[in-house]
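Trainee: Have a look at this fold, sequence not included:
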């Protein structure tokens, strides 16, 4: 492995040391205009948009010794009354409308207005990602990773008010924990749990979680499925979700939405954005959400408030400062209990437990407050040198824990619940600083990045005396929940501070090398330092990555990649299945993994297809419950996941949008010395296959009506480690419709979505039942 690391890293270091950072000088012969645009924009590593009628059949003149890509491009375009501008890392080419001999103005073209926003006009297809770890935003076609993007318009047309609505239709995700469980919903990516995430490219620490992940605050969800250690430092091996915040718009845009969010209570969302001065240097975007009322579950109420303010200040044409303040509150009154299966008992069919009823106690609540502050700096020092820096601080306050229901051998259930109101506080920070620069070594182009990334988090929590605050019920019937009066609140006795204190930082270097239009390579490495400060634990390691891309023709990319990853090991919790853990508080060593991936990406007739074959090999940690009364948290064995992943996005024709995909997965536990009987078994809750598809049909374009449907098939999975508790597969079908008025002074958009229209009853994981039918109705006014 040491030899492999040296092989991967050494060539890039040699190239960096032996090269200079001067902007490229362009001397080009006459050629078709379309070809010269592709050549220069490829050098700049930026996608472009232009109306095809401006470039088809036209031929450029030669140019001599022009320094800088944009200058060279505009020198060529000037002969055709065209001009190129960089907007949000996208090269926009527009027609100039000549006013007089001394001035000109750019003429807007409709195709430019929706450029790379992933609107319904584009079939929700996005051509370029935001920053992916250290890499500055790259073309999806040429990125040798599996990267899925859900755009703002797509999220809006799903009528989404809960993150679950995104998980359930995203083609690379299997839902693991739903929002109902503790408002910390997370997913499986390639069969591995992805509990942590990134926010505007800043990685959260492992135990920082994702409480109050509000869809209303984000304009994109970008997900890498597969190892991301080189890109983000210590991170989940299965993949990384990156939530991209809503930013101010260049022109005034306002919208107000009223609806019901799937329950009986009202829902209000205002999204307001505008420049604050005539020159457009200052701009803001404000999102406010208020929700309070009954959910679709009996005797359950949900209250949600969101305040999100984003500010942009354009210091100059080359410098942009961004700030963000987010404050969100979530309280679910009436918290569902988690289900366990007693030894020797049989799991009941989901249809025998009505998930529209509250199977916890009405006095059990779950409450979260998340406050987040962040700032970004974007500085284009020159055409070839750019600086990106960001910082985030976040505090989460959470309280309220669900009870536990256990299915007994005789078919009844028992319940254990405690009236505890202890509060946990999670503190987290994240930051990065990257320098991007481009240069040439002969005919080979380099887009290189070097930088630092870091994050830190810790917990503080209350301890209480639960002696007189516990409730234990037995012999309960599954025909109807049993409610009892609340015991006294458990008094707080002590408070622990700076627990689970973790800190990680990584120095990262990457080089995106273009040899010619057909061949390119991404190489790099991260030097990681990992610390459990509360356990006096520290370790450093190197994780390399290499990817090779071959384009036999413009619209097809074939790639192979190898990446190593490291993530902080787990910490033994206090309880497992409501039983005290023997080694509670022990910190495990970092878990190392590696991934090999072969893939293809193909663009054809407004559709984008991706295919990936992968193998991930990861260390294993789990609670050993051989003695059910004395569980031990251990790190033992390997977990190997092999699979195939396929996705598609775009417009099948002018009237039909299709987004979806499937994953076939062979996930197995290997080399488990402490429990050899687990070898060859599939990890708990991991489905062997799943498929998602979303279709949107606009039969009457002039009447502004569209119909949609979404289908989520999730294969069977197991509720126990030895694979005896098999849980059935399920298929969910959603339907919806959208209508926008024309006769009103301000256009009104009406949306109705029925999720799980067949009212399917199912287990979403081993301990929780999925949502039954819900109806989401809303009306939105934009002005």
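Mentor: In hand now; what should we look at? As the structure is a computational prediction, the values presented were derived from the model and not from experiment. Residues are numbered from 1 along each chain as shown.
Trainee: use CA for all of it now, contacts and neighbours both
Mentor: Will do.
Trainee: which SSE is the nearest residue to residue 528 once chain neighbours are set aside in?
Mentor: Closest residue in space to residue 528, ignoring its immediate chain neighbours: residue 506 at 4.3 Å, by Cα to Cα, 6 or more residues apart in numbering. According to DSSP states H and E, residue 506 maps onto strand 492-514.
Trainee: Go through that strand and flag the buried ones.
Mentor: Within strand 492-514, the residues that count as buried by 16 or more other Cα atoms under 10 Å are 498-514.
Trainee: And stretch 32-48, by the same measure?
Mentor: 33-34, 36-37, 39-48.
Trainee: of all the residues you listed, which two lie farthest apart?
Mentor: The largest separation in those, counting by Cα to Cα, is between 33 and 45 at 18.3 Å.
Trainee: what helix or strand does the residue lying closest to residue 639 once chain neighbours are set aside sit in?
Mentor: Distances taken as Cα to Cα, 6+ apart place residue 669 nearest to residue 639, at 4.5 Å, with adjacent residues excluded. Residue 669 belongs to strand 656-670 when assigned by DSSP H and E.
Trainee: what about versus this one:
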């Protein structure tokens, strides 16, 4: 198999081979290959299409390929790459494609290796491209001047997970703030900043991260650092972009059954393929059912989801697609949220994490509907247009309680809060690209817009008030007795509530970006984003606007890239972005519903990326400045959120992904962070580490394929998160912790069908640890769980 290999690692001398398992199906594929070395274009086309390609290396050495873009059959794309080269492509008897001189007679060519598609276990989950980098579109990771890590569909499935938690645990740039099944929401930090919203197919999803079903995710693209230019307001620490499953070019019939721990049994069907013989229409269908008790006593979870997607290749240049999802998440037994009395000087030991420490009548139900559409039109060789639209509705009913540790062995339990929410999120983007030359220098100009509108609704009584707390308050409870918080609650009828409008947020971004390629070593990205941000808080009973922010600003971005070698990229990047203020959400906050004013954040970044053998290695240095936000624990089960002053976060990130050896896959890295509050109007936290920020994160995930038994693979991970502080004054420290995962995967054939059996033990040592989440309180980490699954391809 051919790779772009550095000279000191050797040079292919016999044949350049970019080969994958041959397939007779030749439906159109979406190609976006830049002008580059012909050998590199052939390799990328082979991986993209899944078709074998073989050629004598001497034939392509030193040759350049033109840019090729559009939806077309792989052979058509290959012939476009070969245009004017004196070479031609033909199909050999074994189904592989062979490149020869135009006058040559096709003869047997030895295919010496295989190059599976990117992101598969066979290539160590190494990803070549990012599918959605805002206005920049689809880009090679090696040539993207931002810190990114992409999780593939293969890795998601092999993680045996029903949420994003396991993906976050593996990522050395991400700090997990709470278990997903705390309240069905995503809460992480990237570069020391809170990330709670989710992007779906490059568009804004639910701003609290609700309504995500990992079984419908094809890949997760995590960009760390300020990304407001690409995706708009609200992305200081980074962006989590979930690309949903799209129709497949060949038939797919996969069924997976298993258990996520406890009595959490599930079944998942993933179907797809062409509808007609010409491959103009293709579909994808996913269905999930999951139900049963979790590993936490008195807790059960029921999930269900149905999703579908349809693609229509109108022509070889025009693609239209639609998708839909309907999902339900029902958690009975929502864990308690911990707070600590102001008199405490240290956190107590973590109590039993396999207990709720709350009423089993606490709950969290979320119902989600999502609809989407997209168009990709390569108008001609100069102009291209792409656009997308998404709508998501999330309805959430929740009952939860807070606990306050009052001494070394005592705590109090507050009455349970009752809340009902509905969020409607509408988002879209549209970009027009044009290629041109200026003074014989290649450019690609992108102009367009993206944005979203979010309308929030809350459940109110007939009298126009929020629901009162239910149950009773309890004091002087025993921390050594997990059943002390196991209290019954009276029934509550959510149907009695009236949904009234509480807030509206609108974000609009007008974007101009240009990529200039000076030569094969130097390139530059320049862009401007005119961002507009409107926020309104409503008095629900009357509908009157009580708080309003309407701010706009034009912010720049600039990146300079230098490629001293084909497999090595260095870059420097500067980004400014308008940043939304902290949104206070939670009945336990005394200022619940308050929206803090927006501000401007800045980031400087320098990095290097290298492809060595089968691995992608990256390093980045960064500095970010933004407004400071923190909460005050009032010591009585309530909190108050504040935003004032400035934070400065600077640090370094190292990451690696891919094949370390033929049999060993390694994914992991290290984040070292120096985070500090530099300004504060009331001097709270000045010179301190911002609340909840871990300044050291080190993680490694590995897979080892046994040479004597190729069907068997050992999997496992070591995940370290450094200490953090749960208060702005840095008086209460949440200690560092290390968790260990261990698993096995066995692939075989049963009755002629490819079958894969997986088992994973998360938190092998059942480590107990605190997780500092300043947005809703402190959480306990997830306990040990054993997950198993079996997948059969029909």
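Mentor: Thanks, I have the structure now. Just so it is clear, the model here is predicted, and its values are computed rather than measured.
Trainee: Residue in structure 2 paired with residue 773 of structure 1?
Mentor: Matched to structure 2 by TM-score structural alignment, residue 773 of structure 1 sits across from residue 784.
Trainee: Against residue 661 of structure 1, how distant is the nearest residue to residue 341 of structure 1 once chain neighbours are set aside?
Mentor: Leaving aside its chain neighbours, residue 341 of structure 1 sits nearest to residue 407 (4.9 Å; criterion: Cα to Cα, 6+ apart). Remark: distance between residue 407 of structure 1 and residue 661 of structure 1 (Cα to Cα, to the nearest Å) = 36 Å.
Trainee: Next up, the contacts around residue 409 of structure 1.
Mentor: 342-346 (Cα atoms under 8 Å, 6 or more residues apart in numbering).
Trainee: Same list, the residues you listed, but as JSON lines with neighbour count please.
Mentor: Output for the contacts of residue 409 of structure 1, formatted as JSON lines (neighbours: other Cα atoms under 10 Å):
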{"residue": "342", "neighbour count": "15"}
{"residue": "343", "neighbour count": "11"}
{"residue": "344", "neighbour count": "10"}
{"residue": "345", "neighbour count": "16"}
{"residue": "346", "neighbour count": "15"}
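Trainee: Nearest to residue 695 of structure 1, out of those residues: which one, please.
Mentor: Among the contacts of residue 409 of structure 1, and counting by Cα to Cα, the member closest to residue 695 of structure 1 is residue 346, at 38.2 Å.
Trainee: How about the secondary structure of that closest one?
Mentor: coil (DSSP: H, G, I helix; E, B strand; the rest coil).
Trainee: For residue 721 of structure 1, see how far away it is.
Mentor: 15 Å.
Trainee: Could you report the neighbour count for the residue nearest to residue 639 of structure 1?
Mentor: A count of nearby residues for residue 669 of structure 1, using other Cα atoms under 10 Å, gives 23.
Trainee: do you know how far whatever residue of structure 2 lines up with it is from residue 630 of structure 2?
Mentor: Aligned counterpart of residue 669 of structure 1 in structure 2: residue 677 (TM-score structural alignment). Residue 677 of structure 2 sits 10 Å away from residue 630 of structure 2, going by Cα to Cα.
Trainee: Spell out which residues are contacts of both of these two.
Mentor: Joint contacts of residue 677 of structure 2 and residue 630 (Cα under 8 Å, 6+ apart) are residue 690.
Trainee: tell me the helices in structure 1, going along the chain?
Mentor: 2-18, 33-44, 69-77, 110-113, 152-157, 164-167, 179-182, 229-232 (DSSP state H).
Trainee: coming back round to it: closest one to residue 112 of structure 1 out of the contacts of residue 409 of structure 1, please.
Mentor: Nearest member of the contacts of residue 409 of structure 1 to residue 112 of structure 1, counting by Cα to Cα, is residue 346, at 58.8 Å.
Trainee: What sits closest to that closest one if chain neighbours are left out?
Mentor: Nearest one to residue 346 of structure 1, counting by Cα to Cα, 6+ apart, is residue 409 at 7.0 Å.
Trainee: Now check that neighbour against structure 2: what is it aligned to?
Mentor: By TM-score structural alignment, residue 409 of structure 1 lines up with residue 407.
Trainee: how far away is the corresponding residue of structure 1 for residue 658 of structure 2 from residue 284 of structure 1?
Mentor: When structure 1 is aligned by TM-score structural alignment, residue 658 of structure 2 is paired with residue 650. Separation of residue 650 of structure 1 from residue 284 of structure 1 (Cα to Cα): 31 Å.
Trainee: which one of these two has more residues nearby?
Mentor: Using other Cα under 10 Å as the criterion, residue 650 of structure 1 and residue 284 rank with residue 650 on top: 25 against 22.
Trainee: give the contact list for that one.
Mentor: 122-125, 606-608, 657-659.
Trainee: cool, residue 753 of structure 1 as well?
Mentor: Contacts of residue 753 of structure 1 (Cα under 8 Å, 6+ apart): 158-159, 734-737, 775-777.
Trainee: can you check residue 308 of structure 2 too?
Mentor: Residue 308 of structure 2 makes contact with 283-286, 323-325, according to Cα under 8 Å, 6+ apart.
Trainee: mapped onto structure 1, which of those hold?
Mentor: When you map the contacts of residue 308 of structure 2 onto structure 1 and apply both residues aligned by TM-score structural alignment, their matches' Cα atoms under 8 Å, the shared contacts are 283-286, 323-325.
Trainee: Now, these that are in strands?
Mentor: For these, membership in strands holds for 283-286, 323-325, with DSSP state E as the criterion.
Trainee: ok, those residues vs residue 473 of structure 2, which is closest?
Mentor: Residue 473 of structure 2 lies nearest to residue 325 out of those, by Cα to Cα, at 40.2 Å.
Trainee: Is there a neighbour count for the nearest residue to the closest one once chain neighbours are set aside? I'd like the number.
Mentor: Setting aside the residues directly before and after it, residue 325 of structure 2 is nearest to residue 307 in space (Cα to Cα, 6+ apart), at 4.2 Å. Around residue 307 of structure 2 sit 23 other residues, with neighbours defined as other Cα under 10 Å.
Trainee: any chance of the buried residues of stretch 32-48 of structure 1 in TSV, with distance to residue 235 of structure 1 too?
Mentor: Formatted as TSV, the buried residues of stretch 32-48 of structure 1 follow (distance: Cα to Cα, whole Å):
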residue	distance to residue 235 of structure 1
33	44
34	41
36	40
37	38
39	35
40	35
41	32
42	30
43	31
44	30
45	26
46	27
47	28
48	32
